[in-house]
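Prediction below, plus the sequence it came from.
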Amino acid sequence: MFITSPYAADLERVPVREGALGILGSTTRFWDYGDPDADTTLVLVHGFRGDHHGLEPVVAQLRGVRMVSPDLPGFGESTPMTEAAHDIDGYGRWLREFVAGLELPAGGRVVLLGHSFGSIVVSGSLATASSGVARPDAVVLVNPIGQPALEGPRGVFTRLAIFYYWLAAALPERLGFGLLRNRVIVRVMSMAMAKTRDASLRRWIHDQHDRYFSAFSDRRVVLEAFRASVSHDVSEYAARIPERTLLVAAEKDDITPIEAEFRLQTLFPDAELVAIPDVGHLIHYETPVSAAGAIERFLGESA
């Protein structure tokens, strides 16, 4: 049964165009929202196992900016990379080439936004870029992974996840692939992350995870990306990101506690942090209005 998004009406008012770029052997599909002639272009990078749909609730709330939201290679409708591994270095190269491939107008402002795993991809890409690579004007990280995954308040769940992905890799291809797409396990993950007490919103969140959380191309891609997600975090890159940065964190995040997010803020040369109450790792689903408000204020101040 299809469950209507609570943000559908807002999203319908945002014009959207579809496109594709060939990058590192991947046919990268992307969705181009908002005013194509806006002064500011926001390039969005979604989280692990998701695709561009996950950030659409935030897209629906933003006005006056152009928003380009690709599916990461190997996820959603984008094919895997054949010229790079699906790790932080590979995704970092991909992101730099994707932004360059958009051929954005000279003089416009470019802002990179990463959510969850996307926060590591964005940070790693910026921290390892060579001196001749064009850099963004500002950075936004939503639910940033601010410390090693095993140090989080639910480190035991991370260990269980590591075992789950290890088992998926150890099993024969068909069984391992089936385990990764097991609907019961996906639902357990979704229930663990959702904090809202709104029953209708929870049903929609679970439906979103049912629809898009298993939209990856093959077992190899998702295992490579998982290893990257638990082997790196934003804190190892923060000091090498001079751009003005906004951290949008959640007070009830089970992956990175809010205390670690405040420590993360101090590692950046120029960063501010907005803490959203009563939400966990699903800011983009549960509190997109608050997130968008913080982003719009930040963009206005950094213009």
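Noted; the coordinates are in hand.

CA only for contacts and neighbour counts going forward, please
OK.

what about residue 254, how many neighbours?
When neighbours are counted by other CA atoms under 10 Å, residue 254 registers 19.

Name the SS class of it, please.
Three-state assignment for residue 254 (DSSP: H, G, I helix; E, B strand; the rest coil): coil.

Let's verify residue 141: helix, strand, or coil?
On the basis of three-state DSSP, residue 141 is classed as strand.

Isn't it up against residue 111?
No - Residue 141 is not in contact with residue 111 according to CA atoms under 8 Å; the separation is 10.6 Å.

which of those two has more neighbours?
Using other CA under 10 Å as the criterion, residue 141 and residue 111 rank with residue 141 on top: 27 against 20.

where along the stretch 201-303 of the chain do the strands fall?
Using DSSP state E, counting those that start in this stretch, the strands of the stretch 201-303 of the chain run over residues 244-250, 271-276.

among those strands, which is the most enclosed?
Of the strands of the stretch 201-303 of the chain, the one with the most neighbours on average (mean count of other CA atoms under 10 Å) is strand 244-250, at a mean of 24.

the inter-axis angle of that one versus strand 271-276?
Angle of strand 244-250 versus strand 271-276, following axes from the mean of the first three to the mean of the last three CA atoms, to 10 degrees, is 20 degrees.

Use this one as the comparison:
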Amino acid sequence: MDRVRLRDLLRPPAPPRDTRVLTGQPARVPVRRDVTIADPSSGARTALAVWSYGPVASRAGQPSPDLVFVHGFRGDRHGLALVADCLPEHAVHAVELPGFGASPAFPDAEHTVAHHAEALRAAVAGLDLSAPPVVLAHSYGTVVASHAVAAGMPAVALVLLNPIAEPALDASGSLGARALAVVARAYYAAAARLPERAARAVLGAPPVVWATTVAMSETGDRAVLGFTHDQHRRHFSSFASAGMLAEAYRASSSGTVLQAAAGLRLPVLLVAGVQDPMGSPAAQRALAEAVRAAGGTVELHLLEGVGHLLHYERPVRCAALVRTWLAGLARAA
């Protein structure tokens, strides 16, 4: 591993040309399909983009259920692509939430947790899968996915990477994390009041994207750091409008998985970074206990040396945990 140097933080290294250096697996190429859903407020028809990867490998004697992936705030299907590459035995369906990636914003509804959860439920139903999937989500996606499952979306199991276990403004990790949440909320609200072109310039300003990446990165690997910066530079501004993004930020900074824990009566795998500023180890343990108290089964893994970017910095480890956990569920069935 080529170690990160001080100058790499100021001037990010180039990303690797081949992501196999990060995953040990060839990159998978998804196929896009648009699933028609109803606007949660008006009922108007709209579409969600879903990117599907067919299985490219098999493991003898092990079932390989379909996986539905749900990205985080300001993300799209690219964010979890490395994890998909590391699980080649599974068909994967990466849903882009309304207003993110190739999915248009809701025509009428506000971009809230409840509305995003309803859109996810409708999208999964529209995929017409042969059996309920395993749902895997990261960051804000864990909030949306958990609320969707708690509201009745069929799923055989739930995998939450860096779950949002507590509201951003109440995060127990550090005073700095709470201060950053206050600043971020004001930043998105202010940008939404600007003309759209100016708002996009502010929200996608290279120094802002760079600073966000530096603040969230914990990796000591130059290849991982270069890949992370490149992904954020290319995809961090894939959103429909500044107004929609401000709505989604309000949802992401106030919604939590804990709010839906009482409805998670299924197997749940929680994987979080010990250094995650958006969810302290204590909050993750409390979330695990809440799921157990509700009647679900839960397995929690806290990974040292990583923060909120598990999907970039530990894709192989995350995939291995998912694979082992699913094999255990299959044996117990």
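Alright, I've got the coordinates. The shown structure was predicted, so the numbers you read here are calculated from the model rather than taken from an experiment.

Apart from its chain neighbours, what residue comes closest to residue 63 of structure 1?
Spatial nearest neighbour of residue 63 of structure 1, chain neighbours left out: residue 34 (7.5 Å); criterion: CA to CA, 6 or more residues apart in numbering.

That neighbour matches what in structure 2?
Residue 34 of structure 1 maps onto residue 54 of structure 2 when the alignment is built from TM-score structural alignment.

So what's the residue count around its match?
For residue 54 of structure 2, the neighbour count with other CA under 10 Å is 16.

what's the answer for residue 138 of structure 2, then?
By other CA under 10 Å, 29 other residues sit near residue 138 of structure 2.

That one -> structure 1?
In structure 1, residue 138 of structure 2 lines up with residue 115, judged by TM-score structural alignment.

do you know how far the match of residue 34 of structure 1 is from residue 91 of structure 2?
Counting by CA to CA, to the nearest Å, the gap from residue 54 of structure 2 to residue 91 of structure 2 is 5 Å.

same question, residue 242 of structure 2
Distance check for residue 242 of structure 2 against residue 91 of structure 2: by CA to CA, it reads 33 Å.

Mind checking which of those two has more residues around it?
Of the pair residue 242 of structure 2 and residue 91, residue 242 is the one with more neighbours under other CA under 10 Å, namely 26 against 20.

That one - nearest residue in space that isn't next to it in sequence?
Residue 242 of structure 2's closest residue in space is residue 192 (CA to CA, 6+ apart), at 5.0 Å.

In the stretch 1-150 of structure 1, what residue spans correspond to strands?
Using DSSP E, counting those that start in this stretch, strands in the stretch 1-150 of structure 1 cover 16-23, 26-34, 40-45, 66-70, 109-115, 138-142.

In space, what's closest to residue 242 of structure 1 - neighbours in sequence excluded?
That would be residue 269: by CA to CA, 6+ apart, it lies 5.7 Å from residue 242 of structure 1.

circling back: which residues touch the spatially closest residue to the match of residue 138 of structure 2 that is not a sequence neighbour?
Nearest non-adjacent residue to residue 115 of structure 1, counting by CA to CA, 6+ apart: residue 142, 4.7 Å away. Each residue near residue 142 of structure 1 by CA atoms under 8 Å, 6 or more residues apart in numbering is listed here: 113, 114, 115, 116, 119, 247, 248, 249, 283.

count of neighbours near the fifth one?
Counted with other CA under 10 Å, residues neighbouring residue 119 of structure 1 total 28.

before we move on, back to that, want to throw the strands of the stretch 1-150 of structure 1 into CSV with distance to residue 175 of structure 1?
Shown next, in CSV, are those (distance: least, CA to CA, whole Å):
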stretch, distance to residue 175 of structure 1
strand 16-23, 31
strand 26-34, 26
strand 40-45, 30
strand 66-70, 29
strand 109-115, 30
strand 138-142, 34
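
quick one, which of the ones you listed is nearest to residue 86 of structure 1?
strand 26-34 (11.0 Å; CA to CA).

elements contacting the closest one?
For strand 26-34 of structure 1, the packing partners by 3 or more CA pairs under 8 Å, 6 or more residues apart in numbering; DSSP states H and E come out as strand 16-23, strand 66-70.

which bit of structure 2 covers the longest one?
Under the alignment (TM-score structural alignment), strand 16-23 of structure 1 falls on residues 30-37 in structure 2.

Distance from that stretch to the middle of the chain?
18 Å (CA atoms, centre = their mean, to the nearest Å).

Check stretch 268-285 of structure 2 too.
With CA atoms, centre = their mean as the basis, stretch 268-285 of structure 2 stands 14 Å off its chain's centre.

Just tell me the aligned range of it in structure 1.
Counting by TM-score structural alignment, stretch 268-285 of structure 2 sits on residues 245-262 of structure 1.

and the matching stretch, how far apart are its ends?
Length of stretch 245-262 of structure 1, first residue to last, CA to CA: 13 Å.

what comes into contact with that stretch?
So stretch 245-262 of structure 1 is contacted by 138-147, 149, 152-155, 193, 265, 268, 270-281, 283, 291, 294-295, 298 (CA under 8 Å, 6+ apart).

highest average neighbour count across the helices and strands packed on strand 26-34 of structure 1?
Greatest burial across these, using mean count of other CA under 10 Å, falls to strand 66-70, with a mean of 25.

In structure 2, which residue range corresponds to it?
Across structure 2, the stretch matching strand 66-70 of structure 1 (TM-score structural alignment) is residues 91-95.

Show me how far the matching stretch is from its chain's centre.
Here stretch 91-95 of structure 2 is found 13 Å from its chain centre; the criterion is CA atoms, centre = their mean.

what comes into contact with that stretch?
With CA under 8 Å, 6+ apart as the test, stretch 91-95 of structure 2 has contacts from 48-55, 64-71, 77, 84, 120, 123.

Check stretch 77-97 of structure 1 too.
Contacts for stretch 77-97 of structure 1 (CA under 8 Å, 6+ apart): 23-29, 71-74, 120-122, 124-126, 128, 215, 217, 221, 224-225, 227-228.

returning to that earlier point: who's in contact with the residue nearest to residue 63 of structure 1?
Residues counted as contacts of residue 34 of structure 1 (CA under 8 Å, 6+ apart) are 14, 15, 16, 63, 64, 65, 66, 67.
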